[in-house]
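Enquirer: build me a model from this:
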Amino acid sequence: MHCVALVVAAGRGTRAGGALPKQYQRIGGECVLRRTLRLFASHPDVSAVLTVIHSDDSDLFREAAEGLPKILAPVAGGDTRQASVRAGLAALDFAAHEIVLVHDAARPFASDALIARAVAAARASGAAVPVVPVTDTIKQVDAEGQVVATLPRSALRAVQTPQAFRLADLAAAHAAAATAGVDDLTDDAAVLEWAGRPVFTFEGEASNVKLTSAADIAEADAALSRAGGGLCALADVRTGTGFDVHAFGPGDHVMLGGVAIAHPFGLAGHSDADVGLHALTDAVLGAICDGDIGTHFPPSDPKWKGAASDQFLAHAVEKVAALGGRIAHLDLTLICEAPKVGPHRPAIRTAIARITGVPESRISVKATTTEQLGFTGRREGIAAMASATVRLPLAE
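Expert: Next up, the predicted model:
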């Protein structure tokens, strides 16, 4: 059951103020839409991402999506949310995708686990939405503002996105609603409900907030700045370096920085031989004086044969966190004649950001050759150099 994500980004977001629509405003140094797209583009359960945009926003979208994998050409939306989703559904390949996740562009904090739950719920029920309990007392009021009823909270839920459906079912319900002139429903679950189809729920996330107002944008930016900018309170600044080499061997691709790149040869090594992630792992471990990759993952241990190297780097990041520290910057240089790294640089930065939790704005990926000198010049293998800047609390 292949899954496609449909990100709705055609609104103007006027309540958020500012010179740009809210989905293109920046939080933590990065535009909201790019953060949202990256959530789905990097998720293993999602095979493609289609964005519905305003017809005036092509250049803004191009910048927001640059370098991200799985991104399809955008589709122009309509005057209402329903019309925009309907336009997106019409552009999808029903033969290629059975499940669709519809998500608000202004919800950039959904987790990998939430997306996985959405896909699983759609596969199980055909239509499901993430919900969170309602904690405030809810009053029903009349036109004059007088309370006419107090609704029982136990039966109430606040609904989020991504909402998950069988693609054919959602498209049919939208088409029927359009034919009937019903175009004021506020979410896609309501479209299915109007069509008489059952909709189920699964666990949402309190952190999966929708950015609506200028205050929301400012609060999200401040929170991300504190998370990355809390670095200022970590006064012990360390720098570590890493270096790794792997020879070419049999295979049809190489792993570089967490990205599989087609190549006539593979890289020989006990794990997946990802020289980029190995060098970064040693750089992080070096910054905290905690041995090297071989110390933590001995090549003599058959447990690590063919293992994905992302777990090595993630382990080093966890070591930093255990010391109360944060990674401030990562710099990776890949040294080879082939394959060409440039076209894959954005995807590598995205992969490293996903593994480490470090913002892409703090991750550098470069590539060079040795001018046909040495083993890399003879195309016998690939080398990588890395540095990591880590900030730790000052010791007593």
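
Enquirer: all contacts plus neighbour counts: C-alpha atoms, from now on.
Expert: Fine.

Enquirer: and the longest helix for this protein?
Expert: Longest helix in the chain, counting residues (DSSP state H): helix 214-229.

Enquirer: in terms of secondary structure, what does the next helix or strand after that helix contact?
Expert: Next in sequence after helix 214-229, counting helices and strands by DSSP states H and E, comes strand 236-249. Judged by 3 or more C-alpha pairs under 8 Å, 6 or more residues apart in numbering; DSSP states H and E, the packing partners of strand 236-249 are strand 266-267, helix 275-287, strand 381-392.

Enquirer: which strands or helices does the longest helix of the chain pack on?
Expert: Packed against helix 214-229, as judged by 3+ C-alpha pairs under 8 Å, 6+ apart, are the following elements: strand 26-27.

Enquirer: centre of the chain versus the strand it packs on, how much separation?
Expert: Strand 26-27 sits 15 Å away from the centroid of its parent chain (C-alpha atoms, centre = their mean, to the nearest Å).

Enquirer: now render the helices and strands packed on strand 236-249 as TSV, adding distance to Ala105.
Expert: TSV is the format used below for the helices and strands packed on strand 236-249 (distance: least, C-alpha to C-alpha, whole Å):
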stretch	distance to Ala105
strand 266-267	38
helix 275-287	31
strand 381-392	32
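
Enquirer: tell me the most buried of those?
Expert: Counting by mean count of other C-alpha atoms under 10 Å, helix 275-287 has the highest mean neighbour count of the helices and strands packed on strand 236-249, with a mean of 28.

Enquirer: so which elements touch it?
Expert: Helix 275-287 packs on strand 236-249, strand 253-256, helix 293-296, helix 310-322, strand 326-335, strand 381-392, going by 3+ C-alpha pairs under 8 Å, 6+ apart.

Enquirer: tell me the angle of that helix relative to helix 310-322?
Expert: Using axes from the mean of the first three to the mean of the last three C-alpha atoms, to 10 degrees, the inter-axis angle of helix 275-287 relative to helix 310-322 is 20 degrees.

Enquirer: just checking, Phe312 touches His278?
Expert: Yes - if you go by C-alpha atoms under 8 Å, Phe312 and His278 touch, sitting 7.5 Å apart.

Enquirer: second chain to compare with the first, below:
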Amino acid sequence: MSRPRTLALIVAAGRGHRAGEGLPKQYRTIGGQAVLRRTVQAFLAHPQIDGVQVVIHPDDRELYDAAVEGLDFLPPVNGGASRQESVKLGLEALTADCVLIHDAARPFVAPAVIDRVLAALNNEDGVIPALPVSDSLRRGGSHIEAEVEREGLYRAQTPQGFRHAAILAAHRAVSLAATDDAAVLRAAGGRVAMVEGDEANMKLTTPADFARAETLLAAAMTSRTAMGYDVHRFGPGDHIWLCGLQIAHTHGLIGHSDADVGLHAITDALLGTIGDGDIGQHFPPSDPQWKGAASDRFLAHAAQLVRARGGRIDHVDLTIIAEAPKVGPHRDAMRQRIAAILGIGFGSVSVKATTTEGLGFTGRREGIAAQAVATVRLPAED
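Expert: A predicted model of the protein is given here:
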């Protein structure tokens, strides 16, 4: 018997700004990545999820595209005026046996939670993960008006799993201001089972939530440092490309691409942090498409590979070894350009220069060398 086709529907159409920074919370970053990206990746990585679709606000398409750049999954669906309408529009767009509906602002959903929901869904029309209430409860305003018995009370989480036909029929038949989809199914007469949730599967809403998320990520990350080195010789020309800048000079640098020795060294350093070969493997000089190519493309690619592993670039340090041209007048512009390509802060980029006191090929002004060191943080299990 074949496994039922199961898709994840990520609800990201909300416009809440309570988390600050002027962005909907699903597009804020934690650990250098958008919350939505982390959420989508959690489902893409699960072996029993056959596809992922996100419901977005139509005004957020640019934010969405930037958040999920490089990920391969179903195109987004525009949401509606309410959460229920957004979910309904997402469900209408899906073809599946089962669907897991998940809040975009819960990026820490664990594979085990997804496993428990899917296992229970074999015998149910609806399943939610939930945690028992452990705190004492009170009802009131400025003063306590009553105690509330906590026995039998649970905190609902997502993903909430459903038979696709059952939850779609419920959304078509029922209209109510529901906070989750289990309530919609129950209002339509369906039954919903509960499985164990996870304390880490929190919904990010307030600045305090985001601060806690950063702490959790920091504890789960490991630091890696790698080096890169590159050399290009001088040839005919009146300028060179160095750290993404065109600089007038008595000669040019010879290379298959634009021969930007600084960006090449940083690219190799970043690839080294994730153990993903070197620049020649990703952009072989034998391939004519890279002839004369701007090296910012190489560096941006390496940075994207780091981010795709859940990584965050903490710092890059570049040393240029040359008698000429002088780096000092261009240093800050170089730092700004590198920071812009990598999507990191100006203060996270260092550019230094030195000579070899007339010794060796750089001392003889035959070319330029560059050495780079990159430090990134990656998920500890990577």
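
Enquirer: give me the TM-score for these two chains.
Expert: After superposition, the two chains reach a TM-score (TM-score structural alignment, normalised by the length of structure 2) of 0.60; 257 aligned residues with a C-alpha RMSD of 3.4 Å.

Enquirer: Ala214 of structure 1: which of the helices and strands packed on helix 275-287 of structure 1 is closest?
Expert: Distance to Ala214 of structure 1, taken as C-alpha to C-alpha, is lowest for strand 326-335 among these, at 28.1 Å.

Enquirer: what sits up against that closest one?
Expert: 228, 231, 276, 279-280, 317, 320, 341, 358, 362-370, 376, 382-392 (C-alpha atoms under 8 Å, 6 or more residues apart in numbering).

Enquirer: list of residues touching the helix or strand just after that strand?
Expert: As assigned by DSSP H and E, the chain's next helix or strand after strand 326-335 of structure 1 is helix 345-356. In this structure, residues lying in contact with helix 345-356 of structure 1 by C-alpha under 8 Å, 6+ apart are 38, 42, 66-69, 256-259, 310, 313-314, 317, 358-360, 363-366.

Enquirer: ok, of those, which come out buried?
Expert: Neighbour counting by 16 or more other C-alpha atoms under 10 Å classes 38, 42, 67-69, 256-259, 310, 313-314, 317, 358-360, 363-365 among those as buried.

Enquirer: please pull up the equivalent of Gly22 of structure 2 in structure 1.
Expert: In structure 1, the residue matched to Gly22 of structure 2 (TM-score structural alignment) is Ala19.

Enquirer: tally of neighbours for its match?
Expert: Other residues within reach of Ala19 of structure 1, judged by other C-alpha atoms under 10 Å, total 9.

Enquirer: check Asp45 of structure 1 too.
Expert: Using other C-alpha under 10 Å, the number of residues around Asp45 of structure 1 comes to 19.

Enquirer: repeat that for Leu185 of structure 1.
Expert: With other C-alpha under 10 Å as criterion, Leu185 of structure 1 counts 14.

Enquirer: quick check: the equivalent of it over in structure 2 vs Ala93 of structure 2, distance?
Expert: Under the alignment (TM-score structural alignment), Leu185 of structure 1 maps onto Ala178 of structure 2. Noted for Ala178 of structure 2: a distance of 21 Å to Ala93 of structure 2, by C-alpha to C-alpha, to the nearest Å.

Enquirer: OK, contacts around the residue nearest to Ile279 of structure 2 when sequence neighbours are not counted?
Expert: Nearest residue to Ile279 of structure 2 in three dimensions, chain neighbours excluded: Asp268, at 5.8 Å (C-alpha to C-alpha, 6 or more residues apart in numbering). Residues near Asp268 of structure 2 by C-alpha under 8 Å, 6+ apart: 227-229, 277-279.

Enquirer: what does His97 of structure 1 give?
Expert: Applying C-alpha under 8 Å, 6+ apart, the residues contacting His97 of structure 1 are 1-4, 167.

Enquirer: can I get those in CSV with distance to Ala190 of structure 1 and secondary structure?
Expert: Shown next, in CSV, are the contacts of His97 of structure 1 (distance: C-alpha to C-alpha, whole Å; DSSP: H, G, I helix; E, B strand; the rest coil):
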residue, distance to Ala190 of structure 1, secondary structure
Met1, 24, coil
His2, 24, coil
Cys3, 21, strand
Val4, 20, strand
Leu167, 15, helix
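
Enquirer: my read: Asp45 of structure 1 touches Ala5, true?
Expert: No - applying C-alpha under 8 Å, one finds Asp45 of structure 1 not in contact with Ala5, separated by 9.9 Å.

Enquirer: report how many residues lie close to the aligned residue in structure 2 for Thr161 of structure 1.
Expert: Taking TM-score structural alignment, the alignment pairs Thr161 of structure 1 with Thr158 from structure 2. By other C-alpha under 10 Å, 27 other residues sit near Thr158 of structure 2.

Enquirer: could you check how far Thr158 of structure 2 is from Met202 of structure 2?
Expert: 9 Å.

Enquirer: what's the overlap in contacts for the two?
Expert: Counting by C-alpha under 8 Å, 6+ apart, the residues touching both Thr158 of structure 2 and Met202 are Arg106.

Enquirer: now stretch 101-117 of structure 2: buried residues?
Expert: For stretch 101-117 of structure 2, burial by neighbour count (16+ other C-alpha under 10 Å) applies to 101-109, 113-114, 116-117.

Enquirer: narrow those to those in strands?
Expert: Taking DSSP state E, the ones among the buried residues of stretch 101-117 of structure 2 that sit in strands are 101-103.

Enquirer: reformat those as TSV; add distance to Met334 of structure 2.
Expert: Below are those laid out as TSV (distance: C-alpha to C-alpha, whole Å):
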residue	distance to Met334 of structure 2
Ile101	45
His102	43
Asp103	41
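
Enquirer: of these, which is the nearest to Ala130 of structure 2?
Expert: Using C-alpha to C-alpha, His102 comes nearest to Ala130 of structure 2 of those, at 13.3 Å.

Enquirer: setting aside sequence neighbours, what's the nearest residue to the closest one?
Expert: The shortest distance from His102 of structure 2 to any non-neighbouring residue, by C-alpha to C-alpha, 6+ apart, is to Pro159 (4.3 Å).

Enquirer: what residues are up against the one you found?
Expert: 100-103, 114, 117, 128-129.

Enquirer: with that, I have no additional questions.
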